[in-house]
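> mind looking at a prediction? Sequence and model below.
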Amino acid sequence: MNAIDLLVDSVGRVQENVHTVVNGLGQEQLGHRLDPEANSIAWLVWHLTRVQDDHVAEVAGHEQVWTAQGWVERFALPFGPRATGYGQGSAEIAALGAVSGELLTGYYDAVHASTVEYLRTLTDDDLDRVVDTRWDPPVTLGVRLVSVIDDDAQHAGQASFVRGILERRA
């Protein structure tokens, strides 16, 4: 297995986790918050998808799936098209309470397909390319991709935790 195959496998695991956590839940469960400041499953899945879409599109040099494929209009959220969830407060988190599981997984699947398509264009040597000089040391493509996968896995785990609590309460 080479590094690209490893990255493809890793994003595939995120996709599996997204589907596992969302499947079978209604909008009320997806939007439920354990307390008034907590993230909902819907927000966590939307956010992890937006971050993957944003970061991969940037390094790939293409438009985000969010805007290119019309997901921004389908979600019809009350914030700008560049929003990814960073810095959002309680009101923005609550806005995701009205989305369906099909919408969330549909968007994730589209981002996943775009990510895998991009990854399949890379070689192991490409992973050493510097993509962000704002950090010390500068961030390479490989580090950026692993960072996205790590962030996605953490948020999918958080969403899974929330689902577990909801299932225990039921």
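Received it, and whenever you're ready, just let me know what you need.
> contacts, neighbours, all on C-alpha from now
Will do.
> quick check: residue 136 vs residue 130, distance?
For residue 136, the distance to residue 130 equals 11 Å [C-alpha to C-alpha, to the nearest Å].
> got another one to weigh against that:
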Amino acid sequence: MNSADLLTDAFTRVRETVHSAVEGLSRADLHARPDEDANTIGWLVWHLTRVQDDHVSDAAGAEQVWFAGDWATRFDLPFSKEATGYGQSSADVASVRVGSDLLLGYHDAVHEQTLRFVRGLDDDALDRIVDEAWSPPVSLGVRLISVISDDLQHAGQAAFVRGLLERR
């Protein structure tokens, strides 16, 4: 197994967790909040997908799926089209109100673009510096692991919220 295979497996696990957290849920379930300021399943999945799209597209030198596939227009969110969810308010979280088909469609499109990129990587590519704004500068390998880590955390949070909903 090589690095590309490991990255493919990791991003595929993210997709599987996202699908299991979202599939079969009503729009109301996707937007339910365990308390008044908690993140919703819909927002968590939108956010983790936006971050993956933003970071992987940047590293790949590709256009974000969000814009290339006109997902920004389809989601029609009441904030900047460039937003990824980072630092958003509770009101912003509540405003991400979309159905599971749209949410999973966008996630799957980002997943496919991500896999096209990572499948073409060799071990040497992972040392390339992709962000010099940090000390030390961030390599492609570190950036991809960071995205996977954040994605799995948010997907797990979405699965937890789903579990709460199912226990009601």
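Cool, got the structure. Just so you know, these numbers come straight off a predicted model, no measurement behind them.
> residue 136 and residue 130 of structure 1: which is more packed in?
More crowded of residue 136 of structure 1 and residue 130, by other C-alpha atoms under 10 Å: residue 130, with 16 against 7.
> give me the nearest residue to the residue nearest the centre of structure 2, chain neighbours excluded.
Among the residues of structure 2, the one closest to the centroid is residue 49, at 2.0 Å (C-alpha atoms, centre = their mean). Closest residue in space to residue 49 of structure 2, ignoring its immediate chain neighbours: residue 107 at 5.7 Å, by C-alpha to C-alpha, 6 or more residues apart in numbering.
> next up, the contacts around that neighbour.
15, 45, 46, 49 (C-alpha atoms under 8 Å, 6 or more residues apart in numbering).
> from those residues, which land in helices?
By the criterion of DSSP state H, membership of these in helices covers 15, 45, 46, 49.
> how far away is the last one from residue 25 of structure 2?
It refers to residue 49 of structure 2. 18 Å.
> thinking again about what came up before, and the residue nearest to residue 49 of structure 2, helix, strand or coil?
What DSSP: H, G, I helix; E, B strand; the rest coil gives for residue 107 of structure 2 is helix.
> any chance of TSV for the contacts of residue 107 of structure 2, columns distance to residue 31 of structure 2?
Shown next, in TSV, are those (distance: C-alpha to C-alpha, whole Å):
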residue	distance to residue 31 of structure 2
15	20
45	11
46	12
49	17
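> what segments of structure 2 are helices?
Counting by DSSP H, structure 2 has helices at residues 3-22, 27-30, 41-60, 65-68, 71-75, 90-95, 100-118, 140-167.
> which of those is buried the deepest?
Comparing those by mean neighbour count (mean count of other C-alpha atoms under 10 Å), helix 41-60 ranks first with a mean of 23.
> of the helices of structure 2, which is nearest residue 84 of structure 2?
helix 41-60 (5.1 Å; C-alpha to C-alpha).
> identify the residues contacting the closest one?
The contact list for helix 41-60 of structure 2 (C-alpha under 8 Å, 6+ apart) reads 18, 21-22, 29-32, 63-66, 84-86, 93-94, 96-98, 100, 103, 106-107, 110, 114, 117, 130, 140, 143-144, 147, 150-151, 154-155, 157-159, 161-162.
> what does it correspond to over in structure 1?
Alignment of helix 41-60 of structure 2 against structure 1: residues 41-60, by TM-score structural alignment.
> what about that stretch, how far off from structure 2?
Stretch 41-60 of structure 1, aligned to structure 2 and superposed, deviates on average by 0.3 Å (mean C-alpha distance after the TM-score superposition for structure 1).
> burial count for the residue nearest to residue 89 of structure 1 when sequence neighbours are not counted?
Among residues not flanking residue 89 of structure 1 along the chain, residue 37 sits closest, at 7.9 Å (C-alpha to C-alpha, 6+ apart). Burial of residue 37 of structure 1 is recorded as 12 neighbouring residues (other C-alpha under 10 Å).
> do the same with residue 77 of structure 2
Neighbours of residue 77 of structure 2 under the rule other C-alpha under 10 Å: 15.
> tell me the residue in structure 1 aligned with it.
Aligning on TM-score structural alignment places residue 77 of structure 2 opposite residue 77 in structure 1.
> quickly note the distance from the spatially closest residue to its match that is not a sequence neighbour to residue 116 of structure 1.
Computed as C-alpha to C-alpha, 6+ apart, the closest residue to residue 77 of structure 1 that is not its neighbour in sequence is residue 95, at 6.7 Å. Noted for residue 95 of structure 1: a distance of 29 Å to residue 116 of structure 1, by C-alpha to C-alpha.
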